[in-house]
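Enquirer: Here's my sequence, what's the structure:
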Amino acid sequence: MRSVADRIRHAVCFEFIGVIIVSPLAGWLFHAEMHKVGILAIAMSLVATAWNYVYNVWFDRTLLRLRGRVRKTLGERMIHALVFEFGMLLFTLPPVMWWMNYGFAQALTMDVSLMVFYLVYTYVYNLGYDALFPIPEPESSYSR
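Expert: Next up, the predicted model:
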């Protein structure tokens, strides 16, 4: 399992890099004022950071309990990313509607577009992060 410090580094780096990439991209794609998109991206980043931490602890504990390991297979990585992004969609749709003054359809389009971006980004980021900072395997309590 990852340490608390490692999980914090993971979440903070993920959100920082994501905001740097997505703010200008979303402003351009949605013809939105850059300061509004930037503020929205930072607010969503704070929500995502908290969700990222809670979700990853839960996912790793569940994987360890069900599979006896925390290292994810390709399929588990896909499920991990999809469930994370759908959770984010539930948390972020109302604030996008309010802050951007969008109707449901326009906010959903923006949110789903961000979800698709972050779905790919989540997979690539976690793959790279795990390569740079491998997950230590839990020590077995069984004697050999």
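
Enquirer: can we go C-alpha only for contacts and neighbour counts from here?
Expert: OK.

Enquirer: What is the burial count for residue 15?
Expert: Other residues within reach of residue 15 by the criterion other CA atoms under 10 Å amount to 20.

Enquirer: Pretty sure it sits against residue 49.
Expert: Yes - in this structure, residue 15 is within contact of residue 49 by CA atoms under 8 Å, at 6.7 Å.

Enquirer: Distance-wise, check residue 130 relative to residue 34.
Expert: Distance of residue 130 to residue 34, computed by CA to CA, to the nearest Å: 33 Å.

Enquirer: before we move on, back to that, overlap in contacts of residue 15 and residue 49?
Expert: Applying CA atoms under 8 Å, 6 or more residues apart in numbering, one finds that no residue jointly contacts residue 15 and residue 49.

Enquirer: Here is the second sequence; please produce its structure so I can put it next to the first one:
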Amino acid sequence: MTPKKRRILQAVLYELFAIAFVGPIISFMFDKSATSAIGLAFVLSSVALSWNYVFNALFERWESQQTIKGRSFNRRLLHGIGFEGGLVLILVPVMALWLKISVLSAFIANLGFFIFFFVYAIVFTWAFDRVFGLPASAQQQSEA
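Expert: Below you'll find the model as predicted:
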């Protein structure tokens, strides 16, 4: 699978689950209609999908320049922190505007999602790598 196809497949599968999880939670937590909550989940997921593609391209570029190859727990932890941390910075203002709540309230709500998605990002990426193999950037170089 080409790196571009791999990143697209990974991002789409990741976000399908995100919409299914986040929509009902938002509806319940903020007493919003299912339509509004699913709409927000779709917007959040679309932003996350774009960020996923960009972040993974940047991460794989960085990863390909590292002397130690493979994806250790620490590298997966770094990946999860970078992805989710960047996403929080992007999504908090979107949530605050959509839900008509303060940035602080949106940030606090986002912390709950962060905890779930931080673990989910690490587990999902591990499972995705097990099913589809490591990307070229993480594979050992064979000597000719």
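
Enquirer: what's the mean deviation for stretch 74-81 of the second structure versus the first structure?
Expert: In the superposition against the first structure, stretch 74-81 of the second structure averages 0.8 Å from its aligned positions (mean CA distance after the TM-score superposition for the first structure).

Enquirer: Residue 11 of the second structure and residue 52 touch, don't they?
Expert: Yes - when contacts are counted by CA under 8 Å, residue 11 of the second structure is listed as touching residue 52 (6.0 Å).

Enquirer: And these two? Which one has more around it.
Expert: Counted by other CA under 10 Å, residue 11 of the second structure and residue 52 do not tie: residue 52 has more neighbours, with 24 against 20.

Enquirer: which residues touch stretch 102-120 of the first structure?
Expert: With CA under 8 Å, 6+ apart, stretch 102-120 of the first structure has contacts from 18, 22, 26, 30, 81-82, 85-86, 88-89, 92-93, 96-97, 100.

Enquirer: For PyMOL, write the selection for the buried entries among the residues you listed.
Expert: Typed into PyMOL, the next command selects the buried ones out of the contacts of stretch 102-120 of the first structure (criterion: 16 or more other CA atoms under 10 Å):
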select buried, resi 18+22+26+81+82+85+88+89+92+93+96+97+100
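
Enquirer: Just the closest of the contacts of stretch 102-120 of the first structure to residue 139 of the first structure, please.
Expert: Taking CA to CA as the measure, residue 81 is the one of these closest to residue 139 of the first structure, at 26.7 Å.
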